[in-house]
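Student: give the three-dimensional model of this entry:
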Amino acid sequence: MKKIEAFIRPEKLEDIKVILKKLDLNGMSLSQVMGCGNQKGWKEFIRGAEVDVNFLPKIKIEVVVPDEQVDTVIDHITETARTGEAGDGKIFVFDIAEAVRIRTGERGNDAICHTK
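Tutor: Below is the predicted model of the structure:
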């Protein structure tokens, strides 16, 4: 199992949610975050003083998927989130040692996949 963390532009969220639903993923977590990278931000004047605003709003999506779905999920997120401009985001992949569905006690892939 792998955990995929994708940092995307907020305006791409709805498109990504549609794609992940089509991939029949069982669940995801979303967080509103602030970050900086190549996009650089902008300058503002606040009470006459110049201020660099280099932390920009992003959305962090977290999903845990079976190993065989990792490349498909990454490809779909990348294709959907890409604008070609700085600030499109990043995707990180982590190994997951174990997953447990609290309600049923299911473990491993059974805990992250749909149940009847």
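Student: okay, CA-based contacts and neighbour counts for the rest of this
Tutor: OK.
Student: who touches residue 44 in this structure?
Tutor: Counting by CA atoms under 8 Å, 6 or more residues apart in numbering, residue 44 makes contact with 50-53.
Student: for the comparison step, fold the sequence that follows:
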Amino acid sequence: MKLIIATIKPFKLEEVREALTLIGVRGMMVTEIKGFGSQSGHTEIYRGAEYAVNFVPKIKLEIVVSSGMAETVVDTIRQTACTDKIGDGKIFVLDVLQAVRVRTGETDTDAL
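Tutor: The predicted structure follows:
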């Protein structure tokens, strides 16, 4: 099993969710986050005063899938979330040692 952690632009969330549903992803966790990378923030003007925005709003997706499905999920997220502009996000893939469904006690891929 693999844990896929992806950060994407907030306005891409629904489009990515729909694409992942079409390829068979049955669940994910979504968190609103703030961060910075290459773009390292920017300046904005609010009520006539200029101020630095050091952290940019992002969405973090956490998805656990079988190992065989991980590459398809990564490709789907990459293609769907891409705007070809700086700040499109990152995708990380980690190994998952165990999964347990709390309600039934099912384990590993059965728990997904």
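Student: got a TM-score for the pair?
Tutor: Overlay of the two chains. TM-score (TM-score structural alignment, normalised by the length of the second structure): 0.92; 112 aligned residues with a CA RMSD of 1.6 Å.
Student: hang on, the earlier thing: export the contacts of residue 44 of the first structure to JSON lines and tack on neighbour count, secondary structure and distance to residue 63 of the first structure?
Tutor: Shown next, in JSON lines, are those (neighbours: other CA atoms under 10 Å; DSSP: H, G, I helix; E, B strand; the rest coil; distance: CA to CA, whole Å):
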{"residue": "50", "neighbour count": "10", "secondary structure": "strand", "distance to residue 63 of the first structure": "39"}
{"residue": "51", "neighbour count": "12", "secondary structure": "strand", "distance to residue 63 of the first structure": "36"}
{"residue": "52", "neighbour count": "12", "secondary structure": "strand", "distance to residue 63 of the first structure": "33"}
{"residue": "53", "neighbour count": "12", "secondary structure": "strand", "distance to residue 63 of the first structure": "30"}
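Student: relative to residue 28 of the first structure, which of those residues is nearest.
Tutor: Nearest to residue 28 of the first structure out of those is residue 53 (CA to CA; 29.6 Å).
Student: before I go, just wanted to say thanks for your time.
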